[in-house]
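>>> Structure for this input, please:
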Amino acid sequence: MNRKTTALSAENEQLLQEIVQLRKEIQLLQHDVQYLEKIAREKYGMLKSNEEVYNVNPIAPDPAEPQVTPEGEIEGDVP
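You can find the predicted model right below:
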């Protein structure tokens, strides 16, 4: 019985801390325009009307082709 009480008390404390954090987030969302904009952008992918999104995905190098290092040296098999 004592273990169960201890476990429930710990869970209760954790839930109380979560409530405090959620209340802080609610305050930020209601009163901090910059925070609201940050969440809208990061979590929901929203944009301003004058913005565009560009997805830049670099092409992976072909492992069969030799690669040139920034020092100008060639890596890999050179025929």
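
>>> all contacts plus neighbour counts: C-alpha atoms, from now on.
Will do.

>>> Where do the helices of this structure begin and end?
2-31, 33-44 (DSSP state H).

>>> Another sequence for comparison is provided below:
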Amino acid sequence: MGLLGAIFLIWNLFSPYGLLRYYQLKARVAELSQEVALLRQDCQDLKQRITLLKNDRTYIEKVARQRYGLVKNNEILYQFPQK
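Next comes the predicted model:
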């Protein structure tokens, strides 16, 4: 009976459906849940930027100035070398 119990215990720990595999999968689910939360936040941020780009001219101007160095008429852009 003791040998059968030991085999049963080893099987429950190390089999493909055992406790060790269960804890590995549980940790993986936690990692993936965290990744999904980050991706959802990124998605929300992108949706907000899309809305701003579609509707807010001030935001469009800000992006154009920062990204592309655009200036208005009669403005002078000074660029200083980085150290």
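
>>> Could you export the helices of the first structure as a markdown table, including mean neighbour count and distance to V53 of the first structure?
Conversion of the helices of the first structure to a markdown table gives the following (neighbours: other C-alpha atoms under 10 Å; distance: least, C-alpha to C-alpha, whole Å):
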| stretch | mean neighbour count | distance to V53 of the first structure |
| --- | --- | --- |
| helix 2-31 | 12 | 24 |
| helix 33-44 | 12 | 11 |
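
>>> quick one: which of those is nearest V68 of the first structure?
helix 33-44 (36.2 Å; C-alpha to C-alpha).

>>> Now that closest one on the second structure. Mean distance?
Average distance, helix 33-44 of the first structure versus aligned residues of the second structure after superposition (mean C-alpha distance after the TM-score superposition for the first structure): 0.6 Å.

>>> What does I26 of the first structure correspond to in the second structure?
Matched by TM-score structural alignment, I26 of the first structure corresponds to I50 in the second structure.

>>> One more: K43 of the first structure?
K43 of the first structure maps onto R67 in the second structure, by TM-score structural alignment.

>>> Its match and L19 of the second structure: what is the separation?
53 Å (C-alpha to C-alpha, to the nearest Å).

>>> And I60 of the second structure, by the same measure?
Taking C-alpha to C-alpha, one finds I60 of the second structure at 54 Å from L19 of the second structure.

>>> on that earlier part again, just send the helices of the first structure back as JSON lines, with distance to Y54 of the first structure too.
Shown next, in JSON lines, are the helices of the first structure (distance: least, C-alpha to C-alpha, whole Å):
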{"stretch": "helix 2-31", "distance to Y54 of the first structure": "27"}
{"stretch": "helix 33-44", "distance to Y54 of the first structure": "14"}
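
>>> Would you tell me which of these gets closest to E75 of the first structure?
Closest among the helices of the first structure, once you apply C-alpha to C-alpha, is helix 33-44, at 38.8 Å.
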